[in-house]
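Participant: Kindly generate the corresponding structure for this input.
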Amino acid sequence: MRVAVADDHPMFRAGLRGLIEDSAGLEFAGEASDGAAAVELCRSIAPDVLLMDLRMPGLTGVDATRRIVAEMPGVAVLVLTMVEDDTSLLATLRAGARGYLLKGAAPDEIATAVKAAASGQVLFGAGIADRLTGLLAATRQEPHPFPELSARERDVLDLLAQGRANPDIARRLGLSEKTVRNNVSAILAKLRVADRPSAIVRAREAGLGARPGAQFDGFPGSWGSE
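Facilitator: Next comes the predicted model:
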């Protein structure tokens, strides 16, 4: 079973390489230091499994996962990251990842998840599965007030309603800032509003953007570009 690694930290890549080479039935196939390189690596060697970080320079892990799954469905993408917020979890799964582990996972847990992904299973790390169940249950019980928006656009709108700027939204969703700007433009068009503050008003009126302990006292002083 051939396994590749995509992570921007050389020491972490080296550690994963050692883990793979020491695990029975696994073979190290190659490595990449960013999302674009991960896509090219999969195109050239077609590994059985790619261990993918989310936050990398250039093309993010989420966008790289989406491209790999679309172009090379035989490559199982398994996310291994330090990012553990709910928005990133859902964005990653929507992109087609076969599992989600945190970097604190034990070596045997990672090896087990790799083998599960290669066999077509979906596996989540400790605590992730329970959170995902709760998120999916909430999604089923509470239809979104803006059905005209795509899943990604709804995530962006929710973060907009929290008063977050484009760089923060990009970081939280594992997207590029250009992708976030494109999504904001699409949101404005679909909601038929003239500007970003107007979209935020509509989102908050619909109940989006609430965070525990958060208070909205008007709009932040700088919204950034669309």
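Participant: Every contact and neighbour count from this point should use C-alpha atoms.
Facilitator: Fine.
Participant: how far is stretch 26-33 from where the chain is centred?
Facilitator: On the basis of CA atoms, centre = their mean, to the nearest Å, stretch 26-33 is displaced by 21 Å from the centre of the chain it belongs to.
Participant: to compare against the first, here's another:
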Amino acid sequence: MIRVLIADDHHVVRRGLLFFLKTQKDIEVVGEAKNGLEAIQLVETLKPDIVLMDLVMPEMDGIQATKRIKERWPHIFVLMLTSFSDRDHVIPAIEAGASGYQLKDIEPDELVESIRTIMRGENMLHPDATSTLEEGLREEEMKPHIQNPLTPREQDVLAELTKGKSNREIASSLFVTEKTVKTHISNIFTKLSVQDRTQAALYAVKHGLTEGSGK
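Facilitator: Presented below is the predicted three-dimensional model:
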């Protein structure tokens, strides 16, 4: 039997899921949660095999709940069941550890098949969610620092620059001349498509480039 926990703040949705899943011989609904916090509490006591998780809920949303569940019980699967297919919801959900992402307009039979597929250890994404992920990956590949990677020394200079250091201070920290620092900064501006030190620092923070190369 596949033990399922339903987490959704809408009573009608929970009732509908419960009614249909009860017709499946290999599925048992072991509990219902009205929010993410309650979902975590029920996971701890009921130990389901998989959680059908809504995204937007009071107390704690589905993404935070998924993250905590996967941190404490990595063997428990989470299938997001939501109305949102935009990148602001899809990508964080997958990053939180969800094994599947389906929209609420899914046919009941397809939902059951998604549950079974995930229990076999395979991921299951709605086509719209897949498209969103692919678009996100394409945009990631198009980012300046991906297309024009910084050299280890340029990474070091950028890391020092984000600390608000002057060229002289950067030169002193890296044991190079100020002229060399200026050259590196010029290259950094070109590669990252930024106009000044502030833009470079903001870019570094946004894209996780605040650490040096370590070389």
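Participant: TM-score of the superposed pair?
Facilitator: Structural agreement between the two chains, given as a TM-score (TM-score structural alignment, normalised by the length of structure 2), stands at 0.66; 157 aligned residues with a CA RMSD of 2.7 Å.
Participant: Closest to the centroid, which residue in structure 1?
Facilitator: Using CA atoms, centre = their mean, the residue of structure 1 that lies closest to the mean C-alpha position is residue 92, 3.4 Å off.
Participant: thinking that one is in contact with residue 64, fair?
Facilitator: No: Residue 92 of structure 1 lies out of contact with residue 64 (CA atoms under 8 Å); the separation is 10.2 Å.
Participant: picking that back up, which residues does the residue nearest to the centre of structure 1 contact?
Facilitator: Contact criterion CA atoms under 8 Å, 6 or more residues apart in numbering gives 62, 65, 79 as the residues in contact with residue 92 of structure 1.
Participant: what comes up buried for stretch 121-131 of structure 2?
Facilitator: With burial defined by 16 or more other CA atoms under 10 Å, the residues of stretch 121-131 of structure 2 counted as buried are 123-126, 128-130.
Participant: Quickly note the distance from residue 84 of structure 1 to residue 21 of structure 1.
Facilitator: As defined by CA to CA, to the nearest Å, residue 84 of structure 1 lies at a distance of 27 Å from residue 21 of structure 1.
Participant: Next, the contact list for the closest residue to residue 43 of structure 1 other than its chain neighbours, please.
Facilitator: With sequence-adjacent residues excluded and distances taken as CA to CA, 6 or more residues apart in numbering, residue 43 of structure 1 is closest to residue 72, at 7.6 Å. Contact partners of residue 72 of structure 1, counting by CA under 8 Å, 6+ apart, are 42-43, 46.
Participant: Show me what residue 183 of structure 2 aligns to in structure 1.
Facilitator: By TM-score structural alignment, residue 183 of structure 2 lines up with nothing in structure 1.
Participant: separation between residue 185 of structure 2 and residue 172 of structure 2?
Facilitator: Applying CA to CA, the value for residue 185 of structure 2 to residue 172 of structure 2 is 15 Å.
Participant: Between these two, tell me which one has more neighbours.
Facilitator: Under the criterion of other CA atoms under 10 Å, the comparison of residue 185 of structure 2 against residue 172 puts residue 185 first, with 21 against 13.
Participant: residues contacting that one?
Facilitator: 154, 157-158.
Participant: let's see 6 Å
Facilitator: Remark: with contacts taken as CA atoms under 6 Å, 6 or more residues apart in numbering, residue 185 of structure 2 is in contact with nothing.
Participant: where's it, which helix or strand?
Facilitator: Residue 185 of structure 2 belongs to helix 178-192 when assigned by DSSP states H and E.
Participant: Likewise for residue 156 of structure 1?
Facilitator: Secondary-structure assignment from DSSP H and E places residue 156 of structure 1 in helix 151-161.
Participant: and that helix, which stretch of structure 2?
Facilitator: Mapping helix 151-161 of structure 1 onto structure 2 (TM-score structural alignment) gives no aligned residues.
Participant: can you map out the strands along structure 2?
Facilitator: Taking DSSP state E, the strands of structure 2 run over residues 2-7, 27-33, 50-53, 77-82, 100-103, 124-125.
Participant: so how much does stretch 62-69 of structure 2 differ from structure 1 once superposed?
Facilitator: When structure 1 is overlaid, stretch 62-69 of structure 2 sits 0.3 Å from its aligned residues on average, using mean CA distance after the TM-score superposition for structure 1.
Participant: What lies in contact with that stretch?
Facilitator: 36, 53-55, 93, 96.
Participant: The residues you listed in helices, which ones?
Facilitator: When DSSP state H defines the helices, the subset of the contacts of stretch 62-69 of structure 2 inside them is 36, 93, 96.
Participant: give the contact list for residue 90 of structure 1.
Facilitator: Taking CA under 6 Å, 6+ apart as the contact definition, residue 90 of structure 1 lies against nothing.
Participant: before we move on, back to that, need the contacts of stretch 62-69 of structure 2 in a markdown table (columns: distance to residue 115 of structure 2).
Facilitator: As requested, the contacts of stretch 62-69 of structure 2 are exported to a markdown table (distance: CA to CA, whole Å):
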| residue | distance to residue 115 of structure 2 |
| --- | --- |
| 36 | 20 |
| 53 | 12 |
| 54 | 15 |
| 55 | 17 |
| 93 | 17 |
| 96 | 18 |
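Participant: Buried subset of the residues you listed, written for ChimeraX?
Facilitator: Here is the ChimeraX command that picks out the buried ones among these, judged by 16+ other CA under 10 Å:
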select :36,53,54,55,93,96
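Participant: which among the contacts of stretch 62-69 of structure 2 gets closest to residue 109 of structure 2?
Facilitator: The shortest gap between residue 109 of structure 2 and any of those belongs to residue 53, at 17.7 Å (CA to CA).
Participant: was I right about that closest one contacting residue 5?
Facilitator: No: in this structure, residue 53 of structure 2 sits apart from residue 5 without contact. The criterion is CA atoms under 6 Å, and the distance is 8.4 Å.
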